[in-house]
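> Next come a sequence and a model predicted from it.
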Amino acid sequence: MRKLTALRIFTYILLFFLKAKGQVYTPGNHYYGSNNYIEYIAGNMPVIISAPHGGTFIPASIADRTASSCFNDPNYTTAYDGNTQEIARALDTALRNYIGCRPHTIICKLSRTKVDCNRDINYGACGDSIAQKAWNDFHKYINIARSSVMANGTRGLYIDFHAQGHTVQRLELGYGPSAADLRQQDTYLNRNSIKNNSSIRNLAANNFNGQTHAQLLRGPYSFGTMMANAGYPSVPSTQDSFPLTSDLYFDGGYNIRRYGTADSGYIDAIQIESNYTNVRDSKAHIIKFADSLARVIVRYLQTNSIPLAQINQCLYVGISGNVYNAKGGTIPNVSMKLTGDNGDAATCDANGKYSFRELKAGNYTVRPLKNNDINKKNGVTVVDALLVQSHLLGNALLNSPYKLIAADVNNDGALSALDFALVKRFALGLDSSFPGKRLWAFIDSSYTFPDPTNPFPYKDSIAYKAIVSNKTKQSFVGVKLGDVNDDWSAAVLSTNITTAKPIELYYDNTNVHNAATIILPIRVKNFRGIKGMQFTLHYNPALLEIAGVRRKALEIDFATNHITEGSIPFLWIDNKGEAISLADSTIVMELVFTKKGWVQDEDIQVTNSIIPTEAWDNNFNKVEVVKSTGKMNDLVNAVDNNEGWEILPAAGNHIQIKWQLGSSKTLHLQLFTASGATISIETPRSISKGVSYQTINLTSNHHLAPGIYYLKANGLEGNNVRQVVIR
């Protein structure tokens, strides 16, 4: 039985103590020693990394190290190993990206002028109590890492990172044997006196391929040869067996001699003295070097001492990819749901990228979800309803599986009149989502539709069975439901404004003096070859209250869920899917308002406040919609050259009408209910120019119940309706 050394006894005692205290170090978490001078990133693979000389902190509370204060250390130096802690951190990332596991990483953040963690404590801390505490923290964390590796019953590898400024640009790998030793024959390197002082003694005694100590230093399976093959010249290696007598060379310091297997144990050690050029001279080179080093570490262990399953004992994998639309545009803020052996969630970033990291190997399913659009109607307008209608009528079939999926808003695997109706309601603002509270559909980007003209059902998730390696480029195509022309990000069809004149909505200037109810006929101009139209009309809700909308030339749909804001969205599509033309001044609808206050130069505006304002012609070109003329006024002389009429109080059920006309006119009165049903139409009569009066008995020929009625003066321009109350 091999004799237990003091180091091994200390390690086992530390492991027992930590278990007894319940201390748990979670892989990937950062832990710090006193004053945060030492940092430990816990790992979950049999690899330990340290960087003792890459720190830059120079606290005044710690005395500077000097040769005399360090007990005349013959190897005293305060040289800074630039960018070595950056390499250690990059290696942590590289290994995590490569196999999903993390090494144990220990970093000294103090400058070497304050502490040297690659010397014994006397030479390293030089008697300063704070430096001694930092030194002890550094080595405590190495022992914690060793205990973690040993607790999993595996062998391991410890790498101590340094930097050298020697002339020859290469990695100098230190195992214990000196430069003079390396210049000897292999038989010399295989002597017990040499290999028993090597930091890879255990590996030389027990490796998969029966390699000798000399072969493990510079043979085909050596660390140096693998690094050289990766593009980083190294000594010793097959390519560069030993340093020349004129070359400077670091053969390994305190840390690898203490923590390697020269004395005992199962964690071999290598000191890497990294050159500057192409390794430490830029961030890009550091990352590239770390990526290559990560692969060599795994290959070195797998080839010589540890099965891959044990190297990857954390059994962590990653899944990552992108979400984009059918045209390749990114879709941000998609919720990615992971189910299976472990559940998780992620959100796509601004570039549509997502990732799940540190997943235990097993079975998983990734499924995207999105219902967080700020503007839920984004991309869904009247043109999408037109395209669905055109497909249903057989006039123009949707020509891609993604458009068909976008049109199937009720998710029943077929296109129907219900989908058409739901798209219209959504575009109008009546609904904020489609059945099932859905706004988006997602398809595995690698999925091939067996029949692109009938894409249902489609693959809306990606499943993995017994995943044991990282999965990248696991992407999805996102489809906004209802957005058949895919203009959520950019239009597929031409959406250029045509050179045709814009459609004008207007009404006549209207005098509303003494009028409790206002009826505005809304007319159109330049309505030529139009298949669909949508817009929002806005009025002042403090002065006007909408009482009704009467459809005339167009069977136009509207919504009243924003009337408290003074907005009404309108949407029209021809029921037969045909392009319609209307003569100028055609009345498309009448708006009925109750007046709440004094009106002066009041206007009704066309806005984009609820739904975008647009129309589409027979070729699916967008046409502008504008509001042109029309004002309402309470001023008696504001409209029609002082023309107007009033209803004056009279006895019983009689009313008296005051006419004020600028010219003689033939008029006839029409009485109708509040719902618009006509009760009677009087015989036309001539009303003279100027002021005149007319008395009418409303109940002489009709039995009218008490209530509100309306009287219309046909033949009079402007606001020709007045309210009548029967008591």
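The structure has been received and is ready for your questions.
> Only C-alpha atoms from now on, for both contacts and neighbour counts.
Will do.
> Let me know how buried residue 122 is, in neighbour terms.
For residue 122, the number of neighbouring residues by other CA atoms under 10 Å comes to 15.
> Would you agree it falls within a strand?
No: counting by DSSP: H, G, I helix; E, B strand; the rest coil, residue 122 is not part of a strand but helix.
> From residue 204, how far off is it?
32 Å (CA to CA, to the nearest Å).
> Do me a favour and get the end-to-end distance for stretch 96-111?
End residues of stretch 96-111 are separated by 28 Å (CA to CA).
> Also stretch 511-519?
Start-to-end, stretch 511-519 (CA to CA) is 11 Å.
> alright, now check it against this:
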Amino acid sequence: MKKIFCLLLLVAVVKLNAQGFKAGYSYFDDNKWTEFSVGNMPLVISVPHGGLLMPPDIDDRSCPDIVTAHDSRTIELAKAIDSVFRRDYGFYPSLIICNLKRTKIDQNREIEIATCGNEAMKVPWNYWHNMVDTAIAMATKKYGQTVYIDLHAQGHPHQRLELGYLLKTAQLKELSTGNNDTLYTAKSSLHNLIYGSKGKLNLKQMLTGSNAFGTWMTESNFPSVPSQQDPFALEDEKYFDGGYNTARYTKYPNVFGWQIETNYKGVRDTPSAYFTFAEAFVKNIMRYIATYTDIDVKKIGK
């Protein structure tokens, strides 16, 4: 399986060299359904459900078990993160944005459910995921490691960030007691980072320790689960644990990350909130890279 992922990254590198993507520029497919904003740091952010385009000649998805809810203002949020990186550091992440509404395509599902079998829509599905592959290939080729974030929005009653590491509520609860760290490490979206540390890191520390990303975001006034302050959602609380994209891309060698489900109030409700959140995210993701990876942060963007 690992050989397959290595081959996918190799193909993406070939595509990258052939197309001549340059950092700081945005590239689109012919219909502008996908935007690939090329970064120059070891961070790739995908935004699969923020689009609003509804081409009338494309049928709405209609097949069993689909979800069509729109992740409002997540594109604006991703671009605010990009702007803060550029302003504060002079470098920036890669952004892969789907501009199509989720009623037409779901870029966080495998291809058949994503398109409901519409052959024409398999083209933009493949294009979008090829751009994620390319962005990851660029970052890992230059830096050796890459953080991957799949950015979403949630409308649950609790106004907090839901960080999805591919572990369900019951598993997070069990992990918080100190059990099954080894088992859940293998299942989690941080397995590449933890295994690569050769015993220096453990999953419980990474999710609910004093230096967990969720803990830092909570201390930055963005309550998060899991975190030291809120290690797991309660049984009657909704929680998104991560989807297709997180599972797919954190299997790639030297890639690790998580899904972020952003709440509305104080994050997506106003333009000023976008930037307040972006500033906290940028500060803490840089701290994360400096603390947990082998990347020399002084050389990022150079």
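Perfect, thanks for sending it. Predicted model only: the values in this text are computed from it and were never measured.
> Where in structure 2 does stretch 115-133 of structure 1 align, residue-wise?
Under TM-score structural alignment, the match for stretch 115-133 of structure 1 in structure 2 covers residues 105-123.
> Buried residues of the matching stretch, list them for me.
Buried residues in stretch 105-123 of structure 2, counted by 16 or more other CA atoms under 10 Å: 105-109, 111, 113-116, 118, 121-122.
> Quick check: chain neighbours aside, which residue is closest to residue 286 of structure 2?
Nearest residue to residue 286 of structure 2 in three dimensions, chain neighbours excluded: residue 297, at 8.0 Å (CA to CA, 6 or more residues apart in numbering).
> what helix or strand does the aligned partner of that neighbour in structure 1 sit in?
With TM-score structural alignment defining the correspondence, residue 297 of structure 2 maps onto residue 309 in structure 1. Using DSSP states H and E, residue 309 of structure 1 falls within helix 308-311.
> name the helices or strands packed onto the helix or strand that that helix is followed by?
Using DSSP H and E, the helix or strand that follows helix 308-311 of structure 1 towards the C-terminus is strand 316-324. Applying 3 or more CA pairs under 8 Å, 6 or more residues apart in numbering; DSSP states H and E, one finds that strand 316-324 of structure 1 contacts helix 84-99, strand 353-360, strand 476-480.
> Could you point out the helix or strand that follows strand 316-324 of structure 1?
strand 335-340.
> and that following strand, which stretch of structure 2?
Under TM-score structural alignment, there's no match for strand 335-340 of structure 1.
> can you check stretch 660-670 of structure 1 too?
Under the criterion TM-score structural alignment, stretch 660-670 of structure 1 matches nothing in structure 2.
> that's a helix at residue 402 of structure 1, yeah?
Yes: residue state for residue 402 of structure 1 (three-state DSSP) corresponds to a helix.
> what separates it from residue 479 of structure 1, distance-wise?
From residue 402 of structure 1 to residue 479 of structure 1 the distance is 7 Å (CA to CA).
> ok, now residue 235 of structure 1?
In terms of CA to CA, residue 235 of structure 1 sits 56 Å off from residue 479 of structure 1.
> before we move on, what about residue 274 of structure 1?
Counting by CA to CA, the gap from residue 274 of structure 1 to residue 479 of structure 1 is 51 Å.
> Next: residue 15 of structure 1.
Counting by CA to CA, the gap from residue 15 of structure 1 to residue 479 of structure 1 is 54 Å.
> Same check on residue 30 of structure 1?
Computed as CA to CA, the residue 30 of structure 1 to residue 479 of structure 1 distance reads 41 Å.
> out of those two, which sits in the busier spot?
More neighbours surround residue 479 than the other of residue 30 of structure 1 and residue 479, with 25 against 14 (other CA under 10 Å).
> For stretch 366-384 of structure 1, measure first residue to last.
End-to-end for stretch 366-384 of structure 1, by CA to CA: 30 Å.
> Onto which residues of structure 2 does it map?
For stretch 366-384 of structure 1, there is no aligned range in structure 2, judged by TM-score structural alignment.
> As a check, name the ranges of all strands in the stretch 151-300 of structure 2.
Remark: strands assigned in the stretch 151-300 of structure 2 by DSSP state E, counting those that start in this stretch are 161-164, 224-225, 255-262.
> Mean neighbour count for those strands - can I get that in TSV?
Formatted as TSV, the strands of the stretch 151-300 of structure 2 follow (neighbours: other CA atoms under 10 Å):
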stretch	mean neighbour count
strand 161-164	27
strand 224-225	26
strand 255-262	25
